[in-house]
Structures are given as C-alpha cells and as structure tokens.
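Visitor: Give the three-dimensional model of this entry:
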Amino acid sequence: MSDSAPLAAPLDIVHVVENLERGGLERMVIDLAIAQRAAGHRCRVVCLFEPGALAGELEAQGIAVHACRKRGGFDPAAIRGLHAQLCALPSAVIHTHNANAHYHAVAATLGRRPLRLINTRHGMGAARPRSRGEWLYRRSMGRTDAVAAVCEAARAKFAAQGVRPRHGLLSVPNGIRVDAFSAASEERRVSLRRVLDLPPGTRIVGSVGRLNPVKDQATLLRAFATLHAEWSDTALVLVGDGALRAALESLAVSLGIADAVRFLGDRSDVRQLLQGFDVFALSSLSEGYSMALLEACASGLPIVATDVGGNREIVADGRNGLLVPPSRADALADAFAALLRDPARAVALGAAGRDWALREASIATMAARYESLYRGKAGDA
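Guide: Coordinates of the predicted model:
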C-alpha cells in the first residue's frame, strides 16, 4: 500500500464578479479560474451585470461565463438568475469578488447552503464604509465562511471596520502569470520609441491604470512636468482609459508637456509595452495589492510608487523601487530624477523586483492558498 496521501477531489468553483471589463480584479479572476481549471477543478464565472470585454478569454479556455445583466437598484429578475446559477450545484464553492457581488450572492443563496462561501475584497475597501452597500456587506458576514483581503494593510482595515466572517479574515496576496512577462530590454525600448514617434534615446516613465481620481494621474503629470523641465529627453506614457482622460489631456496641454505625453488608452499588449519602459510609476491615493505593480516587478522595472495601502508589501523602498508620499508631485519628480541620474541603480532595483516576483507573486502560489481556503484550511492560506 502506498504511503502517499490521496489526491483531493476536484472542486466545483463559481466565481461571482460585477463584470469582466479590463482591470486588476478582473485579470486576477481570469488568471485564477484558468489555473484552477488546469488543476482539474470545474469552474464557472457569473457576472452580476454585463459580461465585459475580457469574457472571451475565459470562454476560449472552455470556462463558461454567465451574465445576469442586472439593472440599477433592486432587480428581482437578476437575483433569480443569480440564484439559478449559484444553486445549480449545491456542493459548489462560491467565490465572490468585492462587496456588491458578495451580498447579492448571499441574497441569491438564502435557503441553499453552498459547500463554502468565500469573498475576496480587492483594494482597500469603500470610500464610505458606512454606506448602505457596506452595511449590507457586513450583514452578510453571518453566512460567509471566510474573507480574503489582498494585503495585510487591507485585512487590518477591514477588521477595524467590523468585517467578521464565520471562520476567518485573512490576507491572500494576488498573483500573476510571472512567466508570461519578459524583462525590459533596450531592444524593446527602441521599438517602443519608434512606435510612439519619440526621439531615439528618450527615457520613458510609464504607468498603467484606469484614469480616475484614485489613481491621481494629475499629480503624476505635474511631477513629470517638473522632471521634463530638467530632463528634456523624457516622455510619459499612460496606459489605460477612464472618465478623466479629457481632463488629464487638457492638464498636459496647460502644463506645456503635451508633446512629451502619450495617452494610449486601453491596450491588450500591456506586457509588451512594459518591456519598453525605463521607469514604472504609480501615483495612487489608495491601493490594495496592485496588479500593475506586480506586472512592473515581473518586467524587471525600477518602480516609483506612492506609499499607500499594500504598495509597501510589494515595493521595498530602496530594494526594488522607491516609495514616496501620496499627492506630492515634488517627491515623485525627485524620485524619477534619482533613477535617471543613476542608471546602474535603476537596473539593480528592477532586477531585484523581478527576482521577488518569481518567488512570491505567481498564480500558482495564489491558487494554492485559495484552494486551502476552499477546503476549510484558513490557517494554511
């Protein structure tokens, strides 16, 4: 008789999200579901609203995506549709993402107990913790087995706000497909300069993220204006779109840097773009466990990031990047200049970030932690 432990039975896993538009949460769910299916589990994704632009990635992998197409306010038809999806397999693990998806899933499963009901809170939580949505979320904790925050800073914040699931509030850091990223190279920098119609030798400060107030690209633009006044051979590349795009483009004009700033909008080739950057910037006012920072680390880029939320759990100041206070254009500009003045240090910081990502930030590591959580081993997650 073999002394080896028996293999654990495959699980039925249903992920519940608002939608699958482009974003860090959505990228994490897609990568996690694909990894879980590859490990032999059966996975589905249910979208509370529309399916979103990235749904096809899952469907191409044989993972079904269902959209409840919820309308504004209370929508009984959407709740019924969600109930049908979540209660079809009473032995399924239901893994919800963020508060809105979670308390709707709890409402849809009243009277039907899933195998496990797990929630991940992405980011640092709501701007208004006493809002109706957050009240509904806390009320749902009595039927929630465990909540995973994506960083220790967020876990501590949720604990202080009274988030108390039945069996555990813990942190499970996000992971990415580290092996899909190649380190930045001079060849890719030359190619990106050519594509963006920038002079040869231009040093590129790049950032990836939605153009919204929390990401605070306005401060990043002001910092770059200061940098560009001293280092004219620099350019700022912003990847992502959002409601503030027109306002940010106008700000770049008023700062006199429009010719040196490129707004690329939403892109499907982020991995390739990262390889052409010299420095990665993140100017957020709030962050959980930033997927953009993980991808920058995997790309071997030196990072300048604001010291908010879980950023310091990714960026060790002076070891794989530099941390600066939020809302400080002068501090951002000084950090960019410090890396441009010392390219050898910048290369060393980028290499250290890639080494860290290979060890700590893989999808496999994250998936293993979630499987432990699904099987009721919260302490092992």
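Visitor: Every contact and neighbour count from this point should use C-alpha atoms.
Guide: Will do.
Visitor: list the helices and strands the helix or strand harbouring Cys297 packs on?
Guide: Assigned by DSSP states H and E, Cys297 falls within helix 291-298. Helix 291-298 is packed against strand 303-306, helix 343-360, with contacts defined by 3 or more CA pairs under 8 Å, 6 or more residues apart in numbering; DSSP states H and E.
Visitor: can you pull out the helices in the stretch 151-300 of the chain?
Guide: Here the stretch 151-300 of the chain has its helices, by DSSP state H, counting those that start in this stretch, at 152-160, 186-195, 217-230, 245-254, 270-274, 291-298.
Visitor: To compare with the earlier structure, here is another sequence to fold:
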Amino acid sequence: MRICSIITSFTSGGAEMLVCNLAEAFAGGGHEAAVIALSDAAQVGNAPDTEAAMMARARAGGAKALSLSLANRNDWLGGALALRRALRDIRPDAIHAHSARALFPLALAMPGVPVVLTHHNSRLSFPPAAFALFNRIVDSYVAISDQCQTLLRGHARKPIRLILNAASARFQAQEPRMAAGRDPMILAVGTVSAQKDYPTLLHAARPLTEALAAQGRSARICIAGGGPEFDQLRAQAVGDPVELLGARNDVDALMRQANLFVNCSLWEGFPIAMIEAAMSGLPIVATAVAGNREMVTPGVNGALVPPSDPAALAQAMLETLSDDACYSALSQGALRAARRFSIEGCAAAHLDLYRQLIDARRPHLSAPPLTRPVSPCE
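Guide: Model (predicted):
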C-alpha cells in the first residue's frame, strides 16, 4: 500500500511526531510511506534544524519526506498545483491529512483516492462552516481522543474512527523509577503557544523551588519546545528559575534524565509528549482539561490540577517529589498506562482504516449470470 501523509511543516509538535513515527512503522511493515509538508519550517516560524532532523529520520526509516515550500497559505491554486505534482510522483493509494489546511489544496488537486482527516485537538482551529467543504472531500475522520470524537460528531458527516495517539518505542523504560531523587529535573515538552500556558509554569516555579530549598533540595525546571511565541516566553522567564531549551531532537534523552513531567495546557487533543513521558516511567502532573484527563488518573500515574492555577500546580509537583513510596507507585502506574499506546497498534489501526476505504472505492464485481430467464412480472 502507498500512503501519503500531509502536515503543515516538519516540527517537534505532537501531530508531526506521530505522523513521522507512523511513516516509519508503515515503511517497516513493507508499505510505501511518504510525508509531505505544506511549508518549510522557517516559513511558519519553526526551527529548520528540527525540520532537517525529522526529515532525515523519516528517510532513514524508509519513508519519503518532502516540503512543498508554500510561503502563502492562502494560495490554494498554487498549493493545489504543487500538491498535484507531488502526488503524481508518489501515486498514493490513500491520503491522510493531519492538518485542515491540506484539504483546500486537496479539493482542487482532486487526487481520486480515499482522503482521511485527523484533527489533533479538542478545539477547532478553523470555522465550523469549513466542514461543509471537508465533508465533500473526506472519506473518514480520525479522532485521537474521546473529546475529539465528540467534537467531530457535531460537524462531520462522514464516518469517524477513534484511534488513540501513540509514541515511539525509543521512549520505553524497562523498569519503574524508585524515587524522585534529591535534586529533581522537572520537564515540560511542547510547542510554545497560548494553548500550553507556560506562564503558569513560570509562576509555579518559584514557590516550588523555595519549598524544595526548605528540604535542602534544588530543582531544575526545563521547557523543551520552540515556536513563534518562544521569544515572548523567554522575555517573561527572565528572573524565574526555569530553563528554556528551545526545540530539541533528543526529547527521549531528556525524558530519561527527568524525574517529573508537567503539562499546564489550557486545552489538549491527546498530547504525544504525555504518552512519551508515561512510557519513560515519569509521574505526570497535568491540568484537568480534555485529553489530559484521558491520560492521567490521579493517584495512579500522576495528579490533575485546575488550569491557570500556579499554586495548585506547584503544590502537586512538590507532593509528587516529596514521597518516594508514592512516587514509585506513580511511576509503575505510568508504565501500565502507556501500554495502550504502542505505535505498532496505532499503525495497524490506521492501515485497517485505509484498506477499508480503498476497498469501498473499488467497483463492485458484476453479479453472476442468472441460470434461467426471469420474467419482468416475477
């Protein structure tokens, strides 16, 4: 099977990581996989070195990786022509758009094969009226969480398949962590955007470090992620005990170094970084918002706190890091929770969907000839 996935750009966001991981899994299973980015990373404010690393990794895994280099996202005709040229070379059996932006040029390119759309969030990033067009182009939608499925049900007029996100096996820890350590590293991972609400983590950092200092401990609080709002966050972080690492290609190594994972988002779809953290055996402190609630069970693999509440976030982090027996139990719970999210299972579910859609498009076989004449009156 030839599978073409489309993203906005090659960046370290969760959707993009999932697409590249799936492409590797497809290629490893003997399929022809290609990932097309609509724009270069620099054209949309993302890190070119991360783009280069992701493209190189996809190619090393046996998949094609290319960018259409579209500078103007509203140039639908130019985008359609560039996309059509790329699809002519790839000759896909199925196309999976992981960005709603891809559907407009796809509508003009008229690929003639099944089209799937995954919306990777529990909120819409486009007007609901756009579904009038999407429903004409899309053969099936994919929801990455229960909340995303509920959202799509309100607008989609084509089948919706629930396929949970997954993370690369390179994050998998073999054993749970037994203790938080004297001077823990606290890690947040994700694109720097309003959705991630990193200012709440900045405001929680000082009371946390002061409470740990009272125990004779120190903490390293790190945010790994880039994006158009990175410089603004860096200006806000001046004087706070937080390290901004920027976009990183070694998140798996950072997870192994870390002692606690934190997510302070205002909303989510189903964060890949949180799955990676659970696979790494990290207890998780996260905001009680859609997506996060489906991953974190309080007292089992982490803690949930109200969004935009620095005091509650700092207290939950402190409590998790201050009780070794509780910490160890949460680490074991994280590893158990992560078992649901294997990239192999996720890839198999996608391949099953593609096969069904391809089969549905094939012409029906002619009915077998009748063994005797049939009267019109019968």
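Visitor: picking that back up, and the angle for the helix holding Cys297 of the first structure with helix 343-360?
Guide: Per axes from the mean of the first three to the mean of the last three CA atoms, to 10 degrees, the angle that helix 291-298 of the first structure makes with helix 343-360 is 110 degrees.
Visitor: Helix 291-298 of the first structure corresponds to what range in the second structure?
Guide: Aligned using TM-score structural alignment, helix 291-298 of the first structure spans residues 272-279 in the second structure.
Visitor: secondary structure class for the closest residue to His97 of the first structure other than its chain neighbours?
Guide: The shortest distance from His97 of the first structure to any non-neighbouring residue, by CA to CA, 6 or more residues apart in numbering, is to Thr120 (4.9 Å). What DSSP: H, G, I helix; E, B strand; the rest coil gives for Thr120 of the first structure is strand.
Visitor: roughly how far apart are the residue of the second structure sitting at the aligned position of Thr120 of the first structure and Trp267 of the second structure?
Guide: Applying TM-score structural alignment, one finds that Thr120 of the first structure aligns to Thr118 in the second structure. Using CA to CA, to the nearest Å, Thr118 of the second structure is found at 17 Å from Trp267 of the second structure.
Visitor: before we move on, what about Ala329 of the second structure?
Guide: As judged by CA to CA, Ala329 of the second structure and Trp267 of the second structure stand 27 Å apart.
Visitor: likewise Ala65 of the second structure?
Guide: Ala65 of the second structure is 30 Å from Trp267 of the second structure, by CA to CA.
Visitor: again with Ile275 of the second structure
Guide: 16 Å.
Visitor: Of the two, which one has the most company?
Guide: Between Ile275 of the second structure and Trp267, counted using other CA atoms under 10 Å, Ile275 has the larger neighbour count: 28 against 21.
Visitor: how about the strands of the stretch 101-250 of the second structure, start to end?
Guide: Using DSSP state E, counting those that start in this stretch, the strands assigned to the stretch 101-250 of the second structure run over residues 115-118, 140-143, 160-162, 185-189, 220-224, 242-246.
Visitor: Show me what counts as buried in stretch 231-245 of the first structure.
Guide: Within stretch 231-245 of the first structure, the residues that count as buried by 16 or more other CA atoms under 10 Å are 233-241, 244-245.
Visitor: re earlier: show me the one of the helices of the stretch 151-300 of the first structure that comes nearest Arg27 of the first structure.
Guide: helix 291-298 (8.3 Å; CA to CA).
Visitor: rewinding a little: can you give me the angle the helix holding Cys297 of the first structure makes with strand 203-208?
Guide: Using the same axes, to 10 degrees, helix 291-298 of the first structure lies at 140 degrees relative to strand 203-208.
Visitor: Quick one: distance of helix 291-298 of the first structure to the chain centre.
Guide: 9 Å (CA atoms, centre = their mean, to the nearest Å).
Visitor: and if you look at stretch 181-190 of the second structure?
Guide: 21 Å.
Visitor: Could you do stretch 262-278 of the second structure as well?
Guide: 9 Å.
Visitor: The match of helix 291-298 of the first structure against the first structure, how far on average?
Guide: Mean deviation of stretch 272-279 of the second structure relative to the first structure after superposition (mean CA distance after the TM-score superposition for the first structure): 0.5 Å.
Visitor: Contacts for that stretch, please.
Guide: 14-15, 17-18, 165-168, 171-173, 189-190, 252, 255, 261, 263, 283-284, 295, 331, 334-335, 337-339, 341 (CA atoms under 8 Å, 6 or more residues apart in numbering).
Visitor: List the contacts of stretch 326-333 of the second structure.
Guide: 176-180, 278, 281-283, 299-302, 320-321.
Visitor: wait, which of those residues is closest to Leu351 of the second structure?
Guide: Nearest member of the contacts of stretch 326-333 of the second structure to Leu351 of the second structure, counting by CA to CA, is Ala278, at 25.1 Å.
Visitor: Skipping adjacent residues, who's closest to the closest one in space?
Guide: Ala278 of the second structure's closest residue in space is Ala334 (CA to CA, 6+ apart), at 4.6 Å.
Visitor: coming back round to it: put together TSV for the helices and strands packed on helix 291-298 of the first structure, with distance to Leu251 of the first structure and mean neighbour count on each row.
Guide: Shown next, in TSV, are those (distance: least, CA to CA, whole Å; neighbours: other CA atoms under 10 Å):
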stretch	distance to Leu251 of the first structure	mean neighbour count
strand 303-306	21	27
helix 343-360	29	20
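Visitor: Output those as a markdown table; include the columns distance to Arg80 of the first structure.
Guide: A markdown table is the format used below for these (distance: least, CA to CA, whole Å):
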| stretch | distance to Arg80 of the first structure |
| --- | --- |
| strand 303-306 | 43 |
| helix 343-360 | 40 |
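Visitor: so who does the aligned residue in the second structure for Asp216 of the first structure touch?
Guide: Residue pairing (TM-score structural alignment): Asp216 of the first structure is matched to Asp197 of the second structure. Listed by CA under 8 Å, 6+ apart, the contact partners of Asp197 of the second structure are 264-266, 308.
Visitor: still on that earlier bit, report the separation between the residue nearest to Ala278 of the second structure and Ala25 of the second structure.
Guide: Relative to Ala25 of the second structure, and taking CA to CA, Ala334 of the second structure is found at 24 Å.
Visitor: Cool, thanks, signing off.
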